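> Give the three-dimensional model of this entry:
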Amino acid sequence: MLLGYAGTILYIDLTTGKTRTEKLNEETAKKYVGGLGLGTKLWLSNSKARVDPLSPENPLVLAIGPVSGTMFPTGGNGHVFVSKSPATGGVGAAVSHGTFGAELKRAGYDAIVFTGKSEKPVYIWIDDESIQLIDAANLWGKSPGETEDAIKSELGDYYVRVASIGLAGEKQSKIACIINEKTRAAGRGGLGAVMGSKNLKAIAVRGTHDINVAKLEEFMDMVKEFHERMKGPAARKYRTLGSVENILINNELQCMPTNNYNNGYFQNAEKVSGEVLNERYVAKIIGCNSCAMRCEHEAIVREGPYKDALARMEYDNLWALGPNCGVDRLDSIIKAAERCTFYGLDAQSVGVAVSFLMDCFENGLVSAEELGGVDAHFG
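Next comes the predicted model:
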């Protein structure tokens, strides 16, 4: 018996609406360790060569690893979507964290393989062994945050965990992401577009099963040891500032993506540092499942033209929408990140696309006239 795993793979055919389960193969689990390994194996086993990423024949796999859902810090909270990427044409993997993956494990599943395409928009409601495809026509066009609120209200359960797409996924943008818990993004690869191509608006999960490990006493000793390390001085700054602490560190190392990677040093890095973000903008600090690091920082703009803009800020979306575009105003960066989340766009992909356009503009490859009068200089 495989401990740590739920032991079940769920298959959902969106074309027919039929579901089935399959026992997780022990050899597969040992050979393809973790959500990424298992998810990639399942995608390869259910796909075919040269499949169109946005066709019904391209499976979308949601997978988690053996540690997900346990009390192990940092590793017990992740999940990954795997499919053929519409952005690259290769295998795409989009990772996110929070509590969604842990809830899926508690519902009794190590992975879900979505195949086919629904005739109309639907969302999946997984309540332990109960699997339902529910009409999502009323959710189509809503943001991920609005979708999550609507589903929780409809199901009458605040503790349901939801992953959904926004307008970008519905329109099959190649940089669409999948958002869980309103602000956490499974970003790279455009897998939100794959989800949208299947008319799958959201996945809602509620689980009540226990997760068992092989050697509980030894496991808990290891958990305690990691928690003690996380309380130590080496992690103090990360624990306090979150991943945005890397802004000043990487800038000092001259590896800060600046002006479409034309430079590795951003002159105004102090203005967008983790220290300034936390001092002036952070409204809430959130931890993922079983993780005391609490590196997720929600920031809000309290005054000015972008007042009340709210976004979860990390190093990735901050450098992409900030220094890499030559932008040194945190209120503007937070607003841009909020818009990305609202539409279900990968903020990092948006940032690098915009910075590339700015670079083209500054080098005379595209004009303001072609951009509808927009001055696209860096900054």
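> alpha carbons only for contacts and neighbour counts from here, please
Fine.
> all strands for the stretch 251-379 of the chain, in order.
282-286, 296-300, 310-313 (DSSP state E, counting those that start in this stretch).
> and among those, the most buried is which?
Of all the strands of the stretch 251-379 of the chain, strand 310-313 has the most neighbours on average by mean count of other CA atoms under 10 Å, namely a mean of 25.
> Mind giving me the packing neighbours of that strand?
strand 296-300, helix 330-343 (3 or more CA pairs under 8 Å, 6 or more residues apart in numbering; DSSP states H and E).
> just checking, Val162 touches Glu148?
Yes. Between Val162 and Glu148 there is a contact at 5.9 Å, judged by CA atoms under 8 Å.
> shared neighbours of these two, anything?
Glu181 (CA atoms under 8 Å, 6 or more residues apart in numbering).
> rewinding a little: please name whichever of the strands of the stretch 251-379 of the chain is nearest to Lys201.
strand 310-313 (21.6 Å; CA to CA).
> ranges for the helices of the stretch 101-250 of the chain?
Remark: helices assigned in the stretch 101-250 of the chain by DSSP state H, counting those that start in this stretch are 144-155, 167-170, 191-197, 216-230, 236-241, 246-252.
> Could you dump the helices and strands packed on strand 310-313 into JSON lines with distance to Pro59 added?
Rendered in JSON lines, the data for these read as follows (distance: least, CA to CA, whole Å):
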{"stretch": "strand 296-300", "distance to Pro59": "31"}
{"stretch": "helix 330-343", "distance to Pro59": "23"}
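> For the comparison step, fold the sequence that follows:
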Amino acid sequence: MEYLSSNKIAIIDLGASKTIQKELDEDLVKEKIGGAGITTALYEEYRDEDPIVLGTGLLTGTLAPASALGMVTAKSPVTGKICHAPFTLYGGVELKYCGFDYVVIKGSSPKPVYLWIHDGIADVNDGKEIWGKDVWISTDMIREVMGDPLIQILAIGKAGESESDFAQVCINYWASGDRWGFGKLFGQKKLKLVAMRGMSLLEIADPEGFVRKCKEFLSTIKSGPYAGKGGIGELSAAMGEDIRQWLEPIIHRHLSCFNTPFPTNTFVFLDEDPKLLKETEKKEPGFLITDVHGLLGYKKLGLSAAEACDLLRDCAKYGIDAVAVAELSQKAGKKKPDEIKKSLSGLKGSLESVGKGKFSPWAPSFTLSSDEWERRQAVAYLFGIHPIYALMSPEFSEEKLIELANLGTGLGFTSETLDKVIIDILK
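All right, here's what the predicted structure looks like:
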């Protein structure tokens, strides 16, 4: 696969501590497009070896607006089905730039390990020094050892190590869109984390046409209803659950994921003045809210914004799904922060918030029907578009994404191709 691709798939056998590489077949891209289409195909190819598949969308890491998506595809311990969880911020683009479009992780290691994927190389390294550490400490340790603070990391905490059904794979220090318990799968495989760093380049079939169309696309988006807005508060308002006034006193700033026009993340200060302009001297001044549902769950328990965000921080360090914690705490009648924190290590119960679909409910439905939401998510996961922003922006038409894909690859994708792939991954 020559264009919009690193042209490599890493097959990592944790049991043997070995990695092999194979080319990304252009025929597979023509048939499955990318993203969840190919991660699903790779999962099926290695199904007998209980794989976890990391992947990127066809447009991930390009000038296409909101092309920030990376994904994890595996069998969910929560639903028992093959599901897809998103990771955004700069994780998706880093995976593609480090030299691999897809990574298949199969088998289990007899001892703790982590993966170091960089510059077209995938190493299986001893993880005994970071096993037992929380997500934040693990992330810091790897970045310090490698001497690079820009390394992107998918990590589990103690919830994953203890194989909790609600263990989450986190992105750097923060919650991801993993609502499927994929952190438990990492723990079962003795895989502590995946560290990614690279500076590859992507070739484009029609560079001038692709860049021109991306600029036109972005210009259209800038005149949309969310232009000039941003943050978790705006997301909640669009969902019909406005928390802006409740959250405002602790907001420090809003942050966008790679090349995403709308900042879907909000950083709050918990141990520092939120209006501080100079660099804080505190080591852990606050928390980046990346999941609106977790925040809303704690608000429904009657907590203050500061209490809710402090709990989100504890959940991220422990590597557990905050939405599950909030829902099960409500069922158990636990509404005090201290008693909720104490329950993290023994959390059990069934969830109603997960749903039965293939794509993470991390992305709000807004005003879409379930069928509309599912199709929009499928399109986002194929092309590598931020799943939340894809729902917020009607400008992301399937026709425009197909046009960008064809300018980028020259492969001649059609709406019929897209329909077929969507049907396949929704089976």
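> In structure 2, which residue is most central in space?
Most central in structure 2 under CA atoms, centre = their mean is Phe87, positioned 1.1 Å from the mean C-alpha point.
> for that residue, what are its contacts?
For Phe87 of structure 2, counting by CA under 8 Å, 6+ apart, the contacting residues are 69-72, 171, 176-178.
> how about it, what's its partner in structure 1?
Using TM-score structural alignment, the partner of Phe87 of structure 2 in structure 1 is Ser96.
> State the distance from that match to Asn77 of structure 1.
8 Å (CA to CA, to the nearest Å).
> With Ala214 of structure 1 instead?
Where Asn77 of structure 1 is concerned, Ala214 of structure 1 sits at a distance of 19 Å (CA to CA).
> Stretch 391-408 of structure 2 aligns to what range in structure 1?
Going by TM-score structural alignment: stretch 391-408 of structure 2 matches no residues.
> Outside of that stretch itself, list whatever touches it.
With CA under 8 Å, 6+ apart, stretch 391-408 of structure 2 has contacts from 3-4, 58-59, 64, 204-207, 209-210, 213-214, 217, 220-221, 224, 363, 365-366, 373, 376-377, 379, 383, 390, 412-415.
> buried ones in it?
By 16 or more other CA atoms under 10 Å, the buried positions in stretch 391-408 of structure 2 come out as 391-392, 396, 398, 401-408.
> thinking again about what came up before, of the helices of the stretch 101-250 of structure 1, which is nearest Ser85 of structure 1?
helix 191-197 (6.3 Å).
> Does anything pack onto that closest one? Which helices or strands?
strand 79-84, strand 91-96, helix 167-170.
> and the ones you listed, which is most packed in?
strand 79-84 comes out most buried of those by mean count of other CA under 10 Å, with a mean of 29.
> Number of residues surrounding the residue found closest to Met1 of structure 1 once you drop the neighbours it is linked to in the chain?
Of all residues not flanking Met1 of structure 1 in the chain, Glu26 sits nearest, at 8.0 Å (CA to CA, 6 or more residues apart in numbering). Using other CA atoms under 10 Å, the number of residues around Glu26 of structure 1 comes to 12.
> Glu245 of structure 1: how many residues sit nearby?
Neighbours of Glu245 of structure 1 (other CA under 10 Å): 21.
> For the corresponding residue of structure 2 for it, list the residues it contacts.
Under the alignment (TM-score structural alignment), Glu245 of structure 1 pairs with Glu234 of structure 2. The contact partners of Glu234 of structure 2, taken as CA under 8 Å, 6+ apart, are 242, 244.
> and the gap between Glu234 of structure 2 and Gly34 of structure 2?
Taken as CA to CA, the span from Glu234 of structure 2 to Gly34 of structure 2 is 31 Å.
> cool, and Ala159 of structure 2?
From Ala159 of structure 2 to Gly34 of structure 2 the distance is 31 Å (CA to CA).
> And for Asp165 of structure 2?
29 Å.
> Quick check: the aligned residue for Cys177 of structure 1 in structure 2?
Match for Cys177 of structure 1 (TM-score structural alignment): Gln168.
> and that match, how many neighbours?
32.
> surely it meets Asp178?
Yes. Gln168 of structure 2 is within contact range of Asp178, at 5.7 Å (criterion: CA under 8 Å).
> all helices for the stretch 251-400 of structure 2, in order.
For the stretch 251-400 of structure 2, the helices defined by DSSP H, counting those that start in this stretch cover 292-299, 305-318, 322-332, 337-342, 370-383, 387-392, 398-409.
> Quick check: which of these is nearest to Asn259 of structure 2?
That would be helix 387-392 among the helices of the stretch 251-400 of structure 2, by CA to CA, at 11.2 Å.
> Burial check on the counterpart of Leu185 of structure 2 in structure 1, number of neighbours?
Alignment note (TM-score structural alignment): Leu185 of structure 2 maps to Val194 of structure 1. The tally of other residues near Val194 of structure 1 (other CA under 10 Å) stands at 31.
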